[in-house]
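K.L.:
Predicted structure and sequence below. I'll ask about it afterward.
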Amino acid sequence: MSLRARPAVAASIGGAHAPMSTPSTVHLPRGFTLIEMMVVVLIIGILLTFASLGVGNHTLEDTLDTESRRLIELFKLAQEEAEIKGWEIGFRYTDTHYQFLGLSDEGRWIFLPEGPLRARAIAEPLTLTLRVDDHPVPPAQNVDDDSQAPPTSNNAAASKPKAVIEPQVMVLSSGELTPFTLDVRAPGLTTYYRISGDLVGRLERQRLEDDRWH
């Protein structure tokens, strides 16, 4: 009795042989090299530097604008006070402050002690430059407020002479002004503001560019 060979079983339906699949290659993500990381850090540092410089200049420009607006409004207020109350009011500035002055009962110029026209510090790092009748006027010397106080039994100012202060600009009760220009500047900025007043009492604020930087 002979044995017949068993027919081969098809690998797939229909008798077609399915191709054998091969495992696909897995690509793992490549990390940054040291040089690439250093370049990224350098670029971030440069961007942050420019951003900080932009914010700093913007803040300084805002301070310059605010201080110049305050100054012209204070001059306008001094004009109103002088005309309404019949006062003569003076203005002076130092390296660190600007002050409005009034006449005491003894006829001396004294600081206005309170209210909007009180002495104010110049916002750092701004500087003021005054010209009167087109002549430069240097900053006045700082004066201790105690030397302006009226003498009392408990006041040390009674034992020392009062400091003499004089206005650099006059705001008259007639509405007239000492002709002046007051420049408000900030270091590193070409833009500055000029407060000006003329003899008939007109006040103006201008935004200017410094030609020395061009």
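P.N.:
The structure has been received and is ready for your questions.

K.L.:
rest of the way, CA atoms for contacts and neighbours
P.N.:
OK.

K.L.:
Pull out the buried residues from stretch 58-76.
P.N.:
Neighbour counts over stretch 58-76 (16 or more other Cα atoms under 10 Å) mark 60, 61, 63, 64, 65, 67, 68, 71, 72, 74, 75, 76 as buried.

K.L.:
Now do the same for the first one: helix, strand or coil?
P.N.:
When states are read from DSSP: H, G, I helix; E, B strand; the rest coil, the local structure at residue 60 comes out as helix.

K.L.:
count of neighbours near the residue lying closest to residue 193 once chain neighbours are set aside?
P.N.:
Sequence neighbours aside, residue 207 is the residue nearest to residue 193 in space, at 4.6 Å (criterion: Cα to Cα, 6 or more residues apart in numbering). Neighbour count of residue 207, defined by other Cα atoms under 10 Å: 13.

K.L.:
likewise residue 42?
P.N.:
Residue 42: 12 surrounding residues under other Cα under 10 Å.

K.L.:
go on, residue 132?
P.N.:
Based on other Cα under 10 Å, the number of other residues close to residue 132 is 16.

K.L.:
Name the nearest residue to it, sequence neighbours excluded.
P.N.:
Once flanking residues are discounted, residue 132 sits nearest to residue 180: 4.4 Å by Cα to Cα, 6+ apart.

K.L.:
Can you give me the neighbour number for that neighbour?
P.N.:
Residue 180: 23 surrounding residues under other Cα under 10 Å.

K.L.:
ok, back up a step: wait, a helix at the residue nearest to residue 193?
P.N.:
No. Counting by three-state DSSP, residue 207 is not part of a helix but strand.

K.L.:
take the one below as the second:
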Amino acid sequence: MSASRGLWITLEGGDGSGKTTQARLLHEWLEGTGRTVVRTREPGGTEVGVLIRDIVLHHRGDIAPRAEALLYAADRAHHVETLVRPALARGEVVIQDRYLDSSVAYQGAGRVLDATEVRGLSLWAADGALPDVTVLLDLDPATARARLDAADKPFDRLESEKDEFHARVRAAFLALAAEEPERFLVLDASRPVEDLAAAIRARIQPLL
């Protein structure tokens, strides 16, 4: 995606790593520079996505791992085609909470599916679309779980998984970042919120 036709930023990381907070701060800063910002998420960035989000995160019964991966891919296909690409074509900045790297980490590593196949499925669903910058907020699972516990909210299906699951997810995220250092900005999510926000702004500023 060319920055001249908009800028696409995704935020990745385990649950409790602070993606929502950093997305909000980045949104506020970008609007302050005069940019038009579209803030979205996967799953759930569209009406169709809201329905899929309810299934994959809040369905009380089991969902087969391959079915889960396909549901995320279906959301991604619709989301990119109907929301992300049009916003970028208008020259807007898209800030997105989770994208295909989450599928590779959660369904590939977490659910122990073939990561290459999961990534290929996502790329096919999104017609090859990749973001300009991916911010990975890295946090060890124990600290992340403590943050989630402190929030005192019900856990969704993925948040409820065991420590081993979340350890695999974290390792997969770091491996993805190592494979694509030009796209990823990896930050220690235990750092102060404002320090993280400043580091993200420094990475984004030259692209505006």
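P.N.:
Great, that's in hand. Computed from a prediction, not measured in an experiment: that's the story for all the values here.

K.L.:
So after superposing, what's the score?
P.N.:
The TM-score (TM-score structural alignment, normalised by the length of structure 2) is 0.26; 91 aligned residues with a Cα RMSD of 5.6 Å.

K.L.:
thinking again about what came up before, could you list which of the buried residues of stretch 58-76 of structure 1 belong to helices?
P.N.:
Using DSSP state H, the members of those that fall in helices are 60, 61, 63, 64, 65, 67, 68, 71, 72, 74, 75, 76.

K.L.:
any idea how far the residue nearest to residue 102 of structure 1 when sequence neighbours are not counted lies from residue 77 of structure 1?
P.N.:
Leaving aside its chain neighbours, residue 102 of structure 1 sits nearest to residue 89 (5.1 Å; criterion: Cα to Cα, 6+ apart). Distance, residue 89 of structure 1 to residue 77 of structure 1, by Cα to Cα, to the nearest Å: 11 Å.

K.L.:
So between the two, which is more surrounded?
P.N.:
Just comparing residue 89 of structure 1 and residue 77: by other Cα under 10 Å the higher neighbour count belongs to residue 89, 26 against 14.

K.L.:
from memory the more buried one sits against residue 101, does it?
P.N.:
Yes. If you go by Cα atoms under 8 Å, residue 89 of structure 1 and residue 101 touch, sitting 5.6 Å apart.

K.L.:
can you give me the strands for structure 2?
P.N.:
All strands of structure 2, identified by DSSP state E, fall at 7-13, 37-41, 93-97, 133-138, 184-188.

K.L.:
helices or strands up against the third one?
P.N.:
For strand 93-97 of structure 2, the elements it packs on are strand 7-13, helix 19-32, strand 37-41, helix 85-89, judged by 3 or more Cα pairs under 8 Å, 6 or more residues apart in numbering; DSSP states H and E.

K.L.:
Switch these over to CSV; also include mean neighbour count and distance to residue 201 of structure 2.
P.N.:
Below are those laid out as CSV (neighbours: other Cα atoms under 10 Å; distance: least, Cα to Cα, whole Å):
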stretch, mean neighbour count, distance to residue 201 of structure 2
strand 7-13, 24, 11
helix 19-32, 16, 7
strand 37-41, 19, 14
helix 85-89, 18, 19
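
K.L.:
Tell me which of the ones you listed sits nearest to residue 51 of structure 2.
P.N.:
Judged by Cα to Cα, the one of those that comes nearest to residue 51 of structure 2 is strand 37-41, at 13.3 Å.

K.L.:
Just want the angle from the closest one to strand 93-97.
P.N.:
Interaxial angle, strand 37-41 of structure 2 versus strand 93-97 (axes from the mean of the first three to the mean of the last three Cα atoms, to 10 degrees): 20 degrees.

K.L.:
Show the contacting residues for the residue nearest to residue 69 of structure 1 when sequence neighbours are not counted.
P.N.:
Spatial nearest neighbour of residue 69 of structure 1, chain neighbours left out: residue 205 (7.8 Å); criterion: Cα to Cα, 6+ apart. For residue 205 of structure 1, the contact set (Cα atoms under 8 Å, 6 or more residues apart in numbering) comprises 68, 69, 72, 193, 194, 195, 196.

K.L.:
Out of those, flag the one nearest to residue 53 of structure 1.
P.N.:
In terms of Cα to Cα, no member of those lies closer to residue 53 of structure 1 than residue 193, at 21.6 Å.

K.L.:
Surely that closest one and residue 181 touch.
P.N.:
No. With contact defined as Cα under 8 Å, residue 193 of structure 1 does not reach residue 181; the gap is 10.1 Å.

K.L.:
quick one, longest helix in structure 2?
P.N.:
The longest helix of structure 2 (DSSP H) is helix 163-179.

K.L.:
What residues sit buried inside that one?
P.N.:
Those would be 165, 166, 167, 168, 169, 170, 172, 173, 174, 176, 177, for helix 163-179 of structure 2 by 16+ other Cα under 10 Å.

K.L.:
residues making contact with the helix or strand harbouring residue 182 of structure 1?
P.N.:
Assigned by DSSP states H and E, residue 182 of structure 1 belongs to strand 180-185. By Cα under 8 Å, 6+ apart, the list of residues contacting strand 180-185 of structure 1 from outside reads 64, 67-68, 126-134, 169, 191-198.
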